[in-house]
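3D, please:
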Amino acid sequence: MADAAAHRQTSAKLPSCRLLIAGEWSDGERTVAVLDKYRLAPAMHAHLPGRDQVRACVTAAERAFQANTLSPYDRGVILDRAAVELEKRAADLVEVLRQEAGFPRRDAMGEIQRCAATFRLSAEEARRLAGEVVPMEGAAGQKGRIGFTIRVPLGVVAAITPFNAPLNTVAHKVAPALAAGNAVVLKPSLHTPMTSCIMAECLVAAGVPPGLMSVLHGDAEVADWLLSEPAVQFYAFTGSTEVGRIIQSKAGLRRTQMELGSIAHCVICDDADLDAALPKVVNAGFRKAGQVCTSIQVLLVQRALIDEVERRLTKLVAELPYGDPADDRTVVGPVVSEAAARRIESWIAQAEQKGARRLVGGERRDAVVPPTLLADVDRATPLGCQEVFGPVMCIAPFDTFEEAVARVNDTPYGLATGIFTKRLDKALQAARQLQVGGVHINETPSSRVDLMPYGGSKDSGFGREGPHYAIREMSEERIITILA
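Now for the predicted structure:
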């Protein structure tokens, strides 16, 4: 194995993100610049593979899978070691996340800590992955027959991951796949390639055999090449609903897990504890510059509280420090690109043209959109019916709880919803009636513990992340019977 850090050779004095193929860090056919999200200047280069390199990578991954002799215990040990290696690289990762993701230190440290936890949870799941006993003798004519199931890996897993959680979302695909005994080909976002390289370095240092972990940088073309490789048996994707539909159509009968778009709602009922709810709402709406699938886009407030919530939220949001992620005081950094910032800016303007009131917000500066709070947003405008994926929250009143539930269910998406109430009957009504993957009572839709099942319904996708659940998605149940 070549030196794990060899891919970080510099080109034009910038770090370089190379390709990990068959256990070796390799150059691609060409490179592209990766921008510092705040300064909008090149921060590193990413190597892009050619078609033959993608094919060679998948072939090597399949070969490594076939040769894999790691026991579940061994896989758990490697993943535990990888968590330690990640923690050792925390200082490097904070700086990389600041540059390529635009994360302030708080968001970067949160990613690192959760990523290490996800690796440790996956290590536990590797060691306890098992089937179940089948009561064969409970059927007529089966006396003396024993039955049980085992869980077997699928083969090569392709993980296609987004920019907005470039460590922990990647970990939720890579770690359970390895825990189950699969080989992994990772294609991270071109916006955030270096974090995936560092993760791969940590896995290699922890003892992952050559070929079981691969990294290919690239855009839609590389993803399409991976979809044309029959050796890939599972595609784990997080991204837009539109791209998810394309991947699903090309995957055919092969298995997939899709975590797709969302318009996240949070409901504040008239009996809610606002002192507890509003700080959580602000965090859920604006951390990572609102670039989380469960960032609160629409805050539904029962009419009796609407004036107080507007007043208090206006103050809280106006106080959020924003701008340079290198400043430890910054809470809201840049969005992923200047183009994304312009789109968000235009959506705010369209909402205002249709009568929305801007309670908090200011002028865009490059890729930085100031934390923005709006009221009276027309549901026909983009902010009312599309995922903004930026630091924008819209307050809307409701009269009855049934009205709030109907509004959430009226969107094509169904990822998660938060409800703040002291009434158990309303909490249970929400749990039963909301057409979403997760209902969080007295928490926001962004409430996520890495050991819980996480995923959506409707156009927000299907399948579940969370190591205990993902490892079963990425393995297959096989029945074994014995006639004694």
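
going forward, measure contacts between C-alpha atoms and count neighbours the same way
Fine.

what is the helix or strand hosting V281 packed up against?
Using DSSP states H and E, V281 falls within helix 274-286. With contacts taken as 3 or more C-alpha pairs under 8 Å, 6 or more residues apart in numbering; DSSP states H and E, helix 274-286 sits against strand 296-302, helix 306-318, strand 392-398.

want to throw the ones you listed into a markdown table with mean neighbour count and distance to G102?
Output for those, formatted as a markdown table (neighbours: other C-alpha atoms under 10 Å; distance: least, C-alpha to C-alpha, whole Å):
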| stretch | mean neighbour count | distance to G102 |
| --- | --- | --- |
| strand 296-302 | 26 | 20 |
| helix 306-318 | 16 | 20 |
| strand 392-398 | 23 | 17 |
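
list the contacts for D376?
Contact partners of D376, counting by C-alpha atoms under 8 Å, 6 or more residues apart in numbering, are 355-357, 394-396.

from these, pick the one nearest A304.
Nearest to A304, judged by C-alpha to C-alpha, of those is A396 at 12.1 Å.

and this one, so I can compare the two:
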Amino acid sequence: MSTQEQSSAPPVRIRMQIDGQWREAEQTHDVRDPYRGDVIALAPISSLRDGEDALEAARKAKTAMAALPGHERARLLHRAADLVAARTEQIGRTMARETGKALRDAIVETQRAAELIHLCAEEAVRIQGEHIPMDASSIGAGKIAMMMRYPVGVVTAITPFNGPISLTAHKLGPALAAGNALVLKPSPKAPLCVHQLVETVLEAGFPAGAINTVYGDTVGPRIVSDPRVDFVSFTGSIRVGKMIRDAVGMKRVALELGGVGPTFVHHDADIAEAAKACARNGVALAGQSCVSVQNIYVHKRVHDRFVDAVLQEVDAIRFGDPLDMATEVGTLIDEEAAIRVERMVAEAVEEGACALRAGTRRGAQLGATVLSQVNPNMRVVSDEIFGPAFSIQPYEDIAPLFAAISESAYGLQCGIYTNSLDLALSAIRTIRTGGVIVNGTSRWRSDQMPYGGVKDSGIGREGPKFSIRDMTEERLFVLN
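The predicted structure is shown next:
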């Protein structure tokens, strides 16, 4: 289908999935293409009754899901992954239309989601407990004890707009692999591609009620706080993450929140490689990633050479129509988001920052901004930008910077480019963050790894093995 044909197509009316049935919502809202401005979907606004029905469907389905043996859950997930892989272009194109993400990135994200679901299938048959050596004490001698893992029951998953397919797969796949039922609430700004993903996964043959979808803000608090929910997995802002943490009571949670993308470039690094990676990972996905490169710290000895290389790379990045396969960076999620980033940059410049490159805005599209002469009190340094802007700051002594990151509210991931093993080990040992990526930026992620943050950046880890561990509970078995 051509771009013109897509633009003129009538909006798709999204339906909720509840207890194995598709349901229309009484109210909907428009989902617009941020590049073209046309309405591409009508997304449901789920009522409290819809939320109640979804929760009850999941409560009933958790028994059937828990009864499925691991090999059967694995078979269903492998089939689902194959179906997603077969529809990569369709789902990716929808994602590009509703989020403004470059089509090339949207297709890769969907391909990775299919691979991720395959990984979840493999983990479904590896859920293990632990033998406890009871003869370590006189009272335990002669007894047999094991810690065994069982599904938690009902998982609520709330996903964001910036990685709608990837981050839905990171919640849906492990929840089903562990034998749980799911209530899923996608972002109101990226509902259609997630709807297509759910349609596809359901074709694999999961029991009715295993996957339920609700939409909109009205139903959000209910599906988090309801006592029928056993686990909540959320990816999004720190503000909402804290609200969820306060509302869940005794439930366990996984919260993947924000960060400020610190990445170091030491004097012994491969400068050309570091500059290319930092430039591209500062603006990729229009900077809308929790681990986007935002604060780059460069040793004074190589600072000027690094800056020149970064600017050269930034100038080569192609911004444009998200549906053009030549485009490397599309739009932000909407014009409001682009204006917010534009204002943060303007504020920094008013406070003394120098814009080495100043991206211009056209609607929801914003070009790359590279700042220098910033200070830690500027919001572009201390707060998450979530846009295609980053700063470069020189340093001579790296230890105080490690300490400052450790003492800050954020702690998602950190990158460091160096050929010094001692410095790499020092970073790993002293920076309090969820991950330290050596000779990579803060944005590097492979889907099987344990990804997540500490402090205000979150609780728990994502990655099939690690999410399944969180979405199961331990039960002690003692044989006298």
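
read off where the helix holding V281 of structure 1 ends up in structure 2.
Mapping helix 274-286 of structure 1 onto structure 2 (TM-score structural alignment) gives residues 271-283.

give the buried residues for the matching stretch.
Residues of stretch 271-283 of structure 2 classed as buried: 271, 274-283 (neighbour count, 16 or more other C-alpha atoms under 10 Å).

with stretch 335-344 of structure 1 instead?
Quick answer for stretch 335-344 of structure 1 (16+ other C-alpha under 10 Å): 335-338, 340-342, 344.

likewise stretch 357-377 of structure 1?
By neighbour count, and taking 16+ other C-alpha under 10 Å as the criterion, the buried residues in stretch 357-377 of structure 1 are 357-361, 364, 366-377.

inside strands: which ones of the residues you listed?
Under the assignment DSSP state E, those contribute 357-360, 372-375 to strands.

where does the counterpart of A399 of structure 2 in structure 1 sit, in terms of helix or strand?
Alignment note (TM-score structural alignment): A399 of structure 2 maps to E402 of structure 1. Assessed by DSSP H and E, E402 of structure 1 sits inside helix 401-409.

hang on, the earlier thing: now for the helices and strands packed on helix 274-286 of structure 1, which one comes closest to L167 of structure 1?
strand 296-302 (21.6 Å).

for Y454 of structure 1, which residues are in contact?
By C-alpha under 8 Å, 6+ apart, Y454 of structure 1 lies in contact with 437-438, 448, 464-466.

can you list contacts of the match of helix 274-286 of structure 1?
If you take C-alpha under 8 Å, 6+ apart as the criterion, stretch 271-283 of structure 2 is touched by 263, 265, 287, 292-294, 296, 302, 305-307, 309-311, 313-314, 317, 329, 368, 387-390, 417, 439-441, 443.

again, but for stretch 424-438 of structure 1
By C-alpha under 8 Å, 6+ apart, the list of residues contacting stretch 424-438 of structure 1 reads 401, 405, 408-409, 413-417, 419, 421, 439, 441, 445, 454-458.

again, only this time at 6 Å
409, 414-416, 439, 455-457 (C-alpha atoms under 6 Å, 6 or more residues apart in numbering).

ditto for stretch 26-42 of structure 2
Contacts for stretch 26-42 of structure 2 (C-alpha under 6 Å, 6+ apart): 11-13, 43-45, 97-98, 100, 334.
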